[in-house]
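Engineer: Quick one, fold the following:
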Amino acid sequence: MKLFTKVVAASIFTVLATGAIANSASSLKHAEKATDLRQSIFSLLGSNMGPLGGMAKGKIEFDAEKVSTHALRINQLSLMIADYTRTNTSAHKVKTEALDKIWEQPDAFSKRIDDLTQASANLQKAALSGDVSLIKKAIGGVGKTCGGCHDDFKAE
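Structural biologist: Presented below is the predicted three-dimensional model:
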């Protein structure tokens, strides 16, 4: 029950945070800093998703405790995405794979963030069960949310 309450609270926070109007970067320097910070969040997400994918595919030894740790980190990072994508950098020439759609379609982007928050919470719950099949399915759910966001909001 506590996990569910935390997920609901996090979802409400995410909707409120991303529902606010994005701020445009005031200069190239501001856009570069905002981009660096945004990319840091996604880099950390990737560093936690990689081992999960490896475990799900049998390339890394399966460890439910490590799954739980990575799931918690992904969940926590998902709650930061809205903050670190609030600065619209699209008016400046910064090196990024982020599509302008992040700021043009804030409701759709917010939904993707919420999906990741929910999927990572589900993975945390599955990890506690110790059921390898259930955990692998939940890892797939997190991976699906990542891929869906990449499809919609990240340049190839």
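Engineer: use CA for all of it now, contacts and neighbours both
Structural biologist: Fine.
Engineer: Now residue 87. Nearest residue, chain neighbours left out?
Structural biologist: Leaving aside its chain neighbours, residue 87 sits nearest to residue 23 (4.8 Å; criterion: CA to CA, 6 or more residues apart in numbering).
Engineer: Number of residues surrounding the one you found?
Structural biologist: 12 (other CA atoms under 10 Å).
Engineer: and for comparison, fold this next one:
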Amino acid sequence: MQSVSTRKILSCLSLTLLLTGCGSQSADPDSAEGQRQAVFKQFLAHSEPMGGMLSGRLAFDGEVFASHASQLAELADAPWEHFPEPDQNNPQPNTALPEVWSDADGFAELITQYQAAVADLSLITAAGIDSPEQVTPAMQAVQQACKACHDGYRR
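Structural biologist: Got it, this is the predicted structure:
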């Protein structure tokens, strides 16, 4: 059984991603913003079912959970190249805050933390999992890494 705080974290992250996340603004799919949104939508496509399994909204299936974790790990490097310096002549909507560029070291540190958390989750699931308790702390670390980046670097 999950603690109330675990359920709150999972619910808040899912709601945040759905309401403010990936693709809430229309962008040219060939632009950096559009490509970034496409990758973050893929993140959500894997994170949401895992969060659903841990919150009890979906039945827990260790193999399916592990598959999502593995696919999330494969994507962990993908969106970061799509953060070019902003161009005042580019009319594309952009949800990244200026701090992505003005605090590039802080942004890079949070990316590294996210990638490490996803790698840890994938490693844990690769050995096979039987229960949500085996992956809850690792999934919370992934979700907290997502939240930290959104809190500091996203509109």
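Engineer: What's the TM-score once they're superposed?
Structural biologist: Here the TM-score for the pair of chains, by TM-score structural alignment, normalised by the length of structure 2, is 0.72; 126 aligned residues with a CA RMSD of 2.3 Å.
Engineer: sorry, back to before: would you mind stating the distance between the residue nearest to residue 87 of structure 1 and residue 30 of structure 1?
Structural biologist: 11 Å (CA to CA, to the nearest Å).
Engineer: Over to residue 63 of structure 1?
Structural biologist: On the measure of CA to CA, residue 63 of structure 1 and residue 30 of structure 1 end up 41 Å apart.
Engineer: again, but for residue 104 of structure 1
Structural biologist: Counting by CA to CA, the gap from residue 104 of structure 1 to residue 30 of structure 1 is 19 Å.
Engineer: got the buried residues for stretch 33-49 of structure 2?
Structural biologist: 33-41, 43-44, 46-49 (16 or more other CA atoms under 10 Å).
Engineer: So which bit of structure 2 is stretch 57-71 of structure 1 matched to?
Structural biologist: Counting by TM-score structural alignment, stretch 57-71 of structure 1 pairs with residues 55-69 of structure 2.
Engineer: Now do the same contact list for the spatially closest residue to residue 92 of structure 1 that is not a sequence neighbour.
Structural biologist: Once flanking residues are discounted, residue 92 of structure 1 sits nearest to residue 28: 5.9 Å by CA to CA, 6+ apart. Contact partners of residue 28 of structure 1, counting by CA atoms under 8 Å, 6 or more residues apart in numbering, are 92-94.
Engineer: ok, back up a step: chain center to the match of stretch 57-71 of structure 1: distance?
Structural biologist: Computed by CA atoms, centre = their mean, to the nearest Å, the chain-centroid distance of stretch 55-69 of structure 2 equals 16 Å.
Engineer: Kindly check the end-to-end length of it for me.
Structural biologist: 16 Å.
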